[in-house]
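**Student:** here are the coordinates; sequence isn't available:
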C-alpha cells in the first residue's frame, strides 16, 4: 500500500481529486452568493441614480427601467430611465473619462431637454488630495455641471479654465478635471445622438432595442 501511495499515478489521481473538490466548492459558493451579489449591485446602482436624478423626476424603479444602447468607442451603455405618469422625464448612464491615475467612471443624469441634473464620480484611482477632488466626498466640484447643456454652454467653454473653459482645475492636478469635463461633454453628445430612444418616444419605434441584462422584455407601443 505504501508503494501505491508514492506511485506517480496515485499522486496524480489524488491531486485531481483535490482539484475537483475545490472546483465544486467554488462553483457552489458562487451559485449561493450570486443572488446576494446581484442584489448589492442593484442597490449600489440605485443609490448612484438617486444622486443624479432628483426624486421629483421619478415614480418608477429606474434600475428595472433600462435600455442598452451602442455607446462611445463601440461599447454598449445601459441607460436608466426616470418616469412619471408613463413619460420619461430624465435618464442616467455611465461615461468614462481618463484621469491621471487611469479611468474615471462617472454617472450623469440628464433631463428631457438635455440639461444635466447631476454628476457623480463613482470609481477612480486618482491621487489623494489632488485628482480625487472630483469625488463628491472630497469637494463639490462636480456640482458645477448641474444645469449645463450643449445648448446653453458654448463648445469652447467645455474645458477647464487653464484651457479657456469655465470649469475650475485643481492646484497641481489639471489632467483629472480635464478628463472629467471631456467625458461629461461626450455624455451630452451621446444623449443628443440617442435622445429619441432614451426617452422612449414613438419616432424610435422602427428601431429594435436591446433590453438591459436581467430584464424580461415586455410588449411596447413605442421604443
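**Tutor:** Arrived safely. Bear in mind the structure is a predicted one, so any value in this text is a computation, not a measurement. Numbering: from 1, shown residues only.
**Student:** switch to C-alpha atoms for all contacts and neighbour counts from now on
**Tutor:** Fine.
**Student:** where do the helices sit along this structure?
**Tutor:** For the chain, helices defined by DSSP state H occupy the ranges 2-6, 8-52, 175-198.
**Student:** and residue 72, how many residues sit next to it?
**Tutor:** 14 (other C-alpha atoms under 10 Å).
**Student:** And it, how close does it get to residue 120?
**Tutor:** Residue 72 is 19 Å from residue 120, where distance means C-alpha to C-alpha, to the nearest Å.
**Student:** now residue 174
**Tutor:** 18 Å.
**Student:** Now render the helices of the chain as a markdown table, adding mean neighbour count.
**Tutor:** Putting the helices of the chain into a markdown table (neighbours: other C-alpha atoms under 10 Å) gives the following:
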| stretch | mean neighbour count |
| --- | --- |
| helix 2-6 | 9 |
| helix 8-52 | 13 |
| helix 175-198 | 20 |
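**Student:** so which of the ones you listed comes closest to residue 66?
**Tutor:** helix 175-198 (9.0 Å; C-alpha to C-alpha).
**Student:** Give me the neighbour count for the nearest residue to residue 81 once chain neighbours are set aside.
**Tutor:** Spatial nearest neighbour of residue 81, excluding adjacent residues (C-alpha to C-alpha, 6 or more residues apart in numbering): residue 91 at 4.5 Å. Using other C-alpha under 10 Å, residue 91 has 28 neighbouring residues.
**Student:** so residue 91 touches residue 110, yeah?
**Tutor:** Yes - using C-alpha atoms under 8 Å, residue 91 makes contact with residue 110 at a distance of 5.4 Å.
**Student:** between those two, what contacts are shared?
**Tutor:** The contact sets of residue 91 and residue 110 overlap at residue 53 (C-alpha atoms under 8 Å, 6 or more residues apart in numbering).
**Student:** put this beside the first:
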C-alpha cells in the first residue's frame, strides 16, 4: 500500500488463521479505520501452489472488494520466468490495484488464457495463476471481515466455520 494512503488510516493488528489465506498457518491481519470505522484490511497470505513452491504476499483491499495493493514478500520462482511476480523484477503485480473481486466464483478474476481478464506474462502460467487465485481468495476473506469484526475484537482468531 502506498505510504501516502497507509498513513491516512488508523490500524489495529490481529492474528488470523483461515483456509482462504492459503495454508493452515497464523497470518497477520491489519484492519484499517477511517473515522473510527473499519473500512479496509491488509492481510498476509500465501499462494501455496506456485510453480516452485509457496509464494508469500500482502494483499490490501477495501471491504467492498476493491484491491488497494498486492505485493509478493517472498518466493522461489524461476529467475527470468516466474519471478516477474516480484515488483523488483516487473510491474505485473501492480495490475491488481483498483480491480474488484465480486466473489470466489468471479469469472473475470482469472488469467485471460482461462477466460478471465488478467493478462499473464510471457513464459509462465502456473505462477501468475497461483498469485491471481491467492489474491482473489484473500479479497473474499477481507470482504467477510465486517461480518466477523465483533469476534475479532474479542480475540478469537479461528474462523474456519464462518468461511465454508
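**Tutor:** Okay, I see it. These figures come from a predicted structure and were not determined experimentally.
**Student:** For structure 2, which segments are assigned as strands?
**Tutor:** 10-16, 27-34, 37-50, 53-62, 67-74 (DSSP state E).
**Student:** picking that back up, will you turn the helices of structure 1 into JSON lines that also has distance to residue 144 of structure 1?
**Tutor:** Output for the helices of structure 1, formatted as JSON lines (distance: least, C-alpha to C-alpha, whole Å):
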{"stretch": "helix 2-6", "distance to residue 144 of structure 1": "71"}
{"stretch": "helix 8-52", "distance to residue 144 of structure 1": "13"}
{"stretch": "helix 175-198", "distance to residue 144 of structure 1": "10"}
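**Student:** Go through those helices and name the closest to residue 104 of structure 1.
**Tutor:** Using C-alpha to C-alpha, the nearest of the helices of structure 1 to residue 104 of structure 1 is helix 175-198, at 7.3 Å.
**Student:** so the closest one versus strand 87-98, what angle?
**Tutor:** Here the directions of helix 175-198 of structure 1 and strand 87-98 differ by 150 degrees (axes from the mean of the first three to the mean of the last three C-alpha atoms, to 10 degrees).
**Student:** Quick check: the gap between residue 52 of structure 1 and residue 6 of structure 1.
**Tutor:** 64 Å.
**Student:** and residue 132 of structure 1, what does it touch?
**Tutor:** Counting by C-alpha under 8 Å, 6+ apart, residue 132 of structure 1 has contacts 124-126, 138.
**Student:** Highest neighbour count among those?
**Tutor:** residue 124 (22 neighbours).
**Student:** The residue nearest to residue 81 of structure 1 corresponds to which position in structure 2?
**Tutor:** Applying TM-score structural alignment, one finds that residue 91 of structure 1 aligns to residue 41 in structure 2.
**Student:** Ok, residue 179 of structure 1 next?
**Tutor:** Counting by TM-score structural alignment, residue 179 of structure 1 lines up with residue 130 in structure 2.
**Student:** who are the neighbours in contact with the residue positioned nearest the centre of structure 1?
**Tutor:** Geometric centre of structure 1, nearest residue: residue 94, 3.1 Å, by C-alpha atoms, centre = their mean. Residues near residue 94 of structure 1 by C-alpha under 8 Å, 6+ apart: 77-79, 105-108.
**Student:** Tell me the one of those residues nearest residue 183 of structure 1?
**Tutor:** residue 106 (8.2 Å).
**Student:** ok, how many other residues are close to the aligned residue in structure 2 for that closest one?
**Tutor:** Superposed on structure 2 with TM-score structural alignment, residue 106 of structure 1 falls opposite residue 57. When neighbours are defined as other C-alpha under 10 Å, residue 57 of structure 2 has 21 of them.
**Student:** can you pull the contacts of the residue nearest to residue 57 of structure 2 when sequence neighbours are not counted?
**Tutor:** Take residue 57 of structure 2 and drop its neighbours on the chain: the residue closest to it by C-alpha to C-alpha, 6+ apart is residue 72, 4.3 Å away. For residue 72 of structure 2, the contact set (C-alpha under 8 Å, 6+ apart) comprises 55-58, 85-87.
**Student:** let's see it at 6 Å
**Tutor:** 56-57, 86 (C-alpha atoms under 6 Å, 6 or more residues apart in numbering).
**Student:** For whatever residue of structure 1 lines up with it, give its distance to residue 178 of structure 1.
**Tutor:** Residue pairing (TM-score structural alignment): residue 72 of structure 2 is matched to residue 121 of structure 1. Counting by C-alpha to C-alpha, the gap from residue 121 of structure 1 to residue 178 of structure 1 is 14 Å.
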